[in-house]
Every structure is written in structure tokens, then in C-alpha cells.
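Peer 1: Show me how the following folds:
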Amino acid sequence: MEQPAGDAEDQELMRMVNHTLYEGHPVEFLDLVSSIMAGAEEPRGPMGSSEERITLADLAETFEFVDLAATTALLHVFAAVSSDDVLVARIRRTLRERQQRLPAWVTRLSEVRIEQVVEMRHVLRDGENYFLDVRLPDGFAMTAVVYVDNNLGPVVKDGYTIDAPLDAVLEQARAAVDEDTSLEPVDPADARALMEAALEIEAIMFPPMESESWPACRPLLRWLVSLLPSGGRVPEETMPSDDELDAIADGFLASPEGRSFNDPDHAALLDVLVSLGATYDVQDPLRWSPVNVELLLLDRVPRKVVDRVQVLTKLPDLLRAFIRYAYRLRGLRTELLVETLESVDRWEPEYQRLIRTPRAQGAEALARMAMGLPTGLEAHDPWEQLVAAVGGEVELEL
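Peer 2: From the prediction side, this is the model:
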């Protein structure tokens, strides 16, 4: 049974809801509600959380007992965005009794549609941005952006909304990006399959991804992605065969960049570069960026590769030559090559320190990480720094 609103309407949250509901673009209200829903999600942690928390069902119950325009609007979004069928059914029963007059874009959220999806892709493939052309009832338009990181996933690393139609966003994006970046429409069903798979990975990552807008907008973006057509396929990155990997290594050793590295130590290290390149990211041994150079030097080689320091210490010079070879083969700009080589220079001193530090490696490192035990790499915590650095964030100021 609903209770009188009393002083609830004067509470700060209710004032914020009313302001965004009636005064601004709908995206402001939707972002606010999404942040409320995100705050009610199950916290992540290796051992879970023993603290009592307010769930979405608790919030909905509170709003159901306070009959205001603001609470009714919140409940409309909860009902549209939540995947809890039991909770949604309960909220809808409550909404049938509410009498407030609200904007149509709130009461008719079932009519929201995504007109198209555009992918922003850079030649270095650290990650892709997906721009969703969102149309709301009452003629409002907005753009939702989902960033899928390839270096850590593919995993959704960031997302945000823009209170402008996609055409306006793309016009400014095309004016801002360089010749190495493309903006092309993609199949909406395939985009949904890819983003949902990347959201599933994001949902289990610890520590969770965080940015100015993430995870606050996660519930909203997850719902918008679900409005795209189903039945799509996630593009498969095919790992090169052993013969293809051998051809890459042989091509390098026969090249001007690689002729001086034809000895047993460098052959072993070249196998490391090619194998790790084929295993991680987009499974392309010839793809090198400042970010995956950092990942290689500060995490993957120190943690996974077991060899003598006298051998491992030679890796950076080989890496520089291999990067030059890959960029020449791909025809990439010299400016990009310089930035990637500068990343090797930047991270080599720390790499040289790490390979000389007692540390767990291979299966032992994985076991100790799973148990929360030190591995010997903690002085440089690659996870926090790499999560902050990987891919970068694309923000458009309109």
C-alpha cells in the first residue's frame, strides 16, 4: 500500500530527478537513473562482499511506497532496463496505479529503437568504439558509445552517452580523427553479439573497469545494446597456424631489419614474440602499438616466459627491429612507428628490472594470483596501470 509522499519531494535525489526529468535532454535523466541502478549492483571481489547493501529491488520497493512523479519516472526506467523478470512484473503492477503525467519518452521506453551502429576503428586495433544511433519517443535523439578494448579482452572498458544525434557526433568525429581511423556502419546484429560478449567478460573482471562514466552508465548501455537485432555473430579472430607463424619469423630473419638476429638466443626470443602476438589481443603477431608493447614488457614476458636473464635481456632490441619490420610490411605511418618505438624505450628499464627480480612464473604465477598471494611483480602493479592506459578513452566534446 502506497504511503503519502510527505517530505520526500524535498529530498535531494527527488529534486535531481525532477530537474533532469523536466528541464534537460532525456539523456541526463537516463544517465542519472543508470548510475542509481549501477550503485545497486552486486559488488565484485575475489571473496565476495559481506557488507549489507541496498539492492535494486530494495530501491524499487522504496519508490513504490512514495507516490511522486519522480518515483514513478524512476520506476518506468527500472522496469525497462532491469533483467529481473519478477521485479519488472511487480513494478509494472505498481505503475498501472500511478496517475502522474510524464514525458512520453519516459512512459514509452518500450518504443526506443536503435537506427544504426557505426564502428570507429584505428589501424593499431587497441580497441573499437561503437556508436549507437538511439531514437526516443517524442522525437528526441541521443548517441550511446561503447568502447571494446582488444588488449585486455575483447572487453567493454568504457561507455558513455551524448545528448546529440549520431549524425552530429559523426560530423565532429570525422573532423577530429586522423587518417589512421575509420568510421563505418556495421551490421547491428553482429555489433550486438560482439558487445554482449565483451560485456560478459567485463562483468567478471576484478578489479572492475572504472572511468568517469563507467560503470555508472553500464545498466543503460547494456539495455540499449539488447535492443539491437539478435542472431548476429561475433567476428572470429583466427589464430595463425604453425606454418603461418614460421613464415612470419622466417620473413623477419630474411629482412633487412632481422638479418643480424639469426642466432639461438634471438631465435628463441623471436618465437616468444610471434607466439604471444598470436595468442593475445586480436591474434596478430604483426600488430604492435604503444599499449601492447607495455603489456608485453611489463606483464606477459616477465610473468610467462621462463629463460635465463642473459637471454631475456636481449628482447627489447629484437622487439624494436621486429616492430620496424611489421610497420614496413603493413605500410603504417612513420609517426605511429616512432610512438611505438618510444614505448619500448620508456618501458625497457622497468622490464630489465623485472626480469632480474625473483618472481613466480608460468603456472605458479597463475596459482599465486588466483590465491591472492604475491608473485614478485607487485612493485610494478601492471594491472592497475595497464587498465588505466590500455586503449585510451575517446571522448567527444560537443
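Peer 1: Going by C-alpha atoms from here, please, whenever you check contacts or count neighbours.
Peer 2: Fine.
Peer 1: got a list of contacts for stretch 173-187?
Peer 2: 116-123, 396 (Cα atoms under 8 Å, 6 or more residues apart in numbering).
Peer 1: let's see this one next to it:
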Amino acid sequence: MDDGRRRRRAKQGRRDARRRRSRNEDAGELPLIKEVRRALTRGHPIKLLALASGMIHLSKPDRWGYLKAEKREPFPLDVVIAAYIGMKVRESTAMLAVLAELLPDDAEWKARCRLEVETRTHLLPTWLAHLPDIRVHRVVRKTHILGDRDELWLGARLAGGQELTCAVAINHNMFSEVADVSVWATPIDEVMRGDDRQDFSSAALSLADAKAWIRHGLEHAFFPDDSDSSPGCRPLLVWLVGHLPDGGEAYRRPSWDWQEAEAVIDEFFASTVGRRFAGSGYREVLDAVLETGTGDPLRWSAARIRHALAGASYDDDGIPLEVQINAPELLRAYVPFAHARSGIREELTDEALAAIDNLAPAYHEELIDSARDHGDLFGEEVVAQ
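Peer 2: Below you'll find the predicted structure:
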């Protein structure tokens, strides 16, 4: 290399270094700028998408914060966006481009972000420059054998060809709410090939039905921060769902044949394990318990058990207290009987029985306290069988 070329290269290196220093100094006070830079340089778009999604999630007030010892202050997203607009660097342009898409319900800020990006000349990756062109191309429904949990796996492809997969867990024990969301930097076909979990069956779900299922589940997610392992992914899910077609049908709880259910109950009370519960009121207790969760008389998860035995309250509707208090023992006899009828493997039955054992003491205590408040104990101690 001749001296002239060496001098030119050294001069260019000094210019590049000055530009980097200037950029870092200008953006030194910009919130999360280092995280944005790392997300831009580490390959898959999921890094930047997840970062923006988390910011949006944290900007929303915690509606159940008043029940918590440590209250979370909302992330000042409007202040941060204003700072990004004020700093004319590539990192801020990239974040504004993502926020222009993911901001769910603030038309003014979305428009400001989009307008600011349009006025800048920073070179952005293809996937980011064409972020609105993302396409959700496949949805797989995975259903747990106990029936109270579905997972919808959404496969999406960005304009640059990168793919991601979003997993949405739906809990049917309450209102078929979205209980958990996670995002993977992996194509859905690859995720499906690597998923060999027991107890799940797979089926295709139309894109329109997936949209209806998830929108219903998001609207009925009352405690997302408590159940969701990654609540910061929810704004990203909302954005993905917005790219699905309309016209689908939301999840419908199965309608169980009451005559078949009655036949199962008759068989239980006639069995060796069920005969000791033949006294007055036990059938009414079992009928009430069967109304919980999915209503399936033959499948009982630990989660459904928790729902069935939570919040015990005595109500004098003709069922003796000594019968109501034995609901955990009734379930302990009924669940193995039901699972034997439906072919549920022993390990899942054991999980349900363990949940009964763990919840029984609290159930007894709450029920007795409630009965005492009603004045129905008369100083006598009621003991479970």
C-alpha cells in the first residue's frame, strides 16, 4: 500500500471516529439508546420489536397496582418519544419507525412518529423500512388433553424475509382469556418440528378465527401481569393480530350432553369409591363443581381444581355444611374415576390430586369462617371426613 493511500485511509478513520463520538455524545441522554443500537446490530428484528413492545406495555398504568405493596409508576413514553424526535440519529429513527406501528391506540403520537421518520434520511434495514408489510401466514392450534388450555402459534414473515413466531396461551377455566404471550426469533415450521411435548394435539386454525379468539382473549384478560411470564409482549401481539383478516369466529365453550354427564355421575355414586358419598347433598355439590372450568365431567387439571376450590363460601341452600366441607374429599375420589374413564395418564391425575391436597386446608378454613359468619355453626366444630 503506498503512502498516499495509507494517509487517506487514516484520515477516513479519524473522520469516522469523530462521527461516532459526535453521535454518542448527541444521544448520550437519549433513553434506551444503547439498547436500540444493540438491537439494530444483533441480527433478528425481534430484539427491537420486543424493546418497543415492552416500553408501550410499561407506559400503561397498572390497574391492579393499588392491591400491590410496590406500585409501578408508568413509563413516560410521551417524554421518551419527544426525546427521540429531538435527536436526529439513526437509533432514534429506528425506534420511532417501530413505535409508529406498534402504538395501539394513540393516533396523535403514531402520526408524529411516522411523520418524523419520513423527514429523515437514515438508512434502515429493509424489514424496518417496510414494517407495515409484515404478514402472518400460518396459525397452529395446540390443545391440551385436559381441555382447559389452548395455545395459538402465529407464524409471521417480515419484508426482509426474517420470520418470527408468537405463542399465545388461552385459559378456558375462566373466560378463555389470553394468559401468556411469548415471541420466538424462529420460523413457525421449525418451532413445530421441535415441539414434542406430551398431552398436546395440533390442528390448523384459520387466520380469521385466530384473530377472533385472541381479541376475545385480550378483552377478557383481567390479571395479565399476574399470569403472564412476558406481559411486555402483549403490545406486539396486538400489532400482529391487527394484520389478520376479519370475519372469524371466537372460541366457543363445548356444550356437554347433560344426559351423558348424569350417567357418569350415576356410575360414580354407584361405584366402590363413590358409595360413601351417597348421603343427601353430595350430588348437588358435585353438580356445582362440574360447572367450573370447561364443564367437562371427565377431565380435571390442577388449574381447574384451584378454580373449583378457590373462594369457598357457605350459602345455606339446603346442602348441609358437613357435606359442603367434604368437597375436596369428594373430588379426590371423583377425579381418578373420571380420568380412568377418559384415559388421562396417571401423572396428570397425580397433579390434580396434589392440587386438591394443597387447597383443602384453606378451603375448610374459609368455609367454616363463612358458616360462622352466617351463624350456622352454633359453637360446634365441623370436621371433614
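Peer 1: want to try JSON lines for the contacts of stretch 173-187 of the first structure, with distance to residue 20 of the first structure, secondary structure and neighbour count as columns?
Peer 2: Listed next are the contacts of stretch 173-187 of the first structure as JSON lines, based on distance: Cα to Cα, whole Å; DSSP: H, G, I helix; E, B strand; the rest coil; neighbours: other Cα atoms under 10 Å:
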{"residue": "116", "distance to residue 20 of the first structure": "26", "secondary structure": "strand", "neighbour count": "16"}
{"residue": "117", "distance to residue 20 of the first structure": "27", "secondary structure": "strand", "neighbour count": "24"}
{"residue": "118", "distance to residue 20 of the first structure": "28", "secondary structure": "strand", "neighbour count": "21"}
{"residue": "119", "distance to residue 20 of the first structure": "30", "secondary structure": "strand", "neighbour count": "20"}
{"residue": "120", "distance to residue 20 of the first structure": "30", "secondary structure": "strand", "neighbour count": "21"}
{"residue": "121", "distance to residue 20 of the first structure": "33", "secondary structure": "strand", "neighbour count": "17"}
{"residue": "122", "distance to residue 20 of the first structure": "35", "secondary structure": "strand", "neighbour count": "17"}
{"residue": "123", "distance to residue 20 of the first structure": "39", "secondary structure": "coil", "neighbour count": "15"}
{"residue": "396", "distance to residue 20 of the first structure": "22", "secondary structure": "coil", "neighbour count": "11"}
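Peer 1: Let's have the residues you listed in CSV, adding distance to residue 154 of the first structure.
Peer 2: Converted to CSV, the contacts of stretch 173-187 of the first structure look like this (distance: Cα to Cα, whole Å):
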residue, distance to residue 154 of the first structure
116, 22
117, 18
118, 18
119, 15
120, 15
121, 14
122, 15
123, 16
396, 22
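Peer 1: And those residues, which is closest to residue 284 of the first structure?
Peer 2: Residue 284 of the first structure has its nearest neighbour among those in residue 123, at 12.4 Å by Cα to Cα.
Peer 1: Farthest pair within the contacts of stretch 173-187 of the first structure?
Peer 2: 116 and 123 (22.6 Å).
Peer 1: follow-up on the earlier one: and the contacts of stretch 173-187 of the first structure, which is closest to residue 275 of the first structure?
Peer 2: residue 123 (21.1 Å).
Peer 1: Could you find the closest non-adjacent residue to the aligned partner of the closest one in the second structure?
Peer 2: The pairwise alignment with the second structure assigns residue 123 of the first structure to residue 145, based on TM-score structural alignment. Spatial nearest neighbour of residue 145 of the second structure, chain neighbours left out: residue 199 (5.2 Å); criterion: Cα to Cα, 6 or more residues apart in numbering.
Peer 1: what about residue 85 of the first structure, neighbour count?
Peer 2: A count of nearby residues for residue 85 of the first structure, using other Cα atoms under 10 Å, gives 10.
Peer 1: Can you find the partner of it in the second structure?
Peer 2: Match for residue 85 of the first structure (TM-score structural alignment): residue 107.
Peer 1: what do you get for residue 166 of the first structure?
Peer 2: By TM-score structural alignment, residue 166 of the first structure lines up with residue 188.
Peer 1: Now for that match: which residues touch it?
Peer 2: Going by Cα under 8 Å, 6+ apart, the list of residues near residue 188 of the second structure reads 138, 153-156, 163-165.
Peer 1: so who does the aligned partner of residue 42 of the first structure in the second structure touch?
Peer 2: Following TM-score structural alignment, the counterpart assigned to residue 42 of the first structure within the second structure is residue 61. Residues counted as contacts of residue 61 of the second structure (Cα under 8 Å, 6+ apart) are 72-74.
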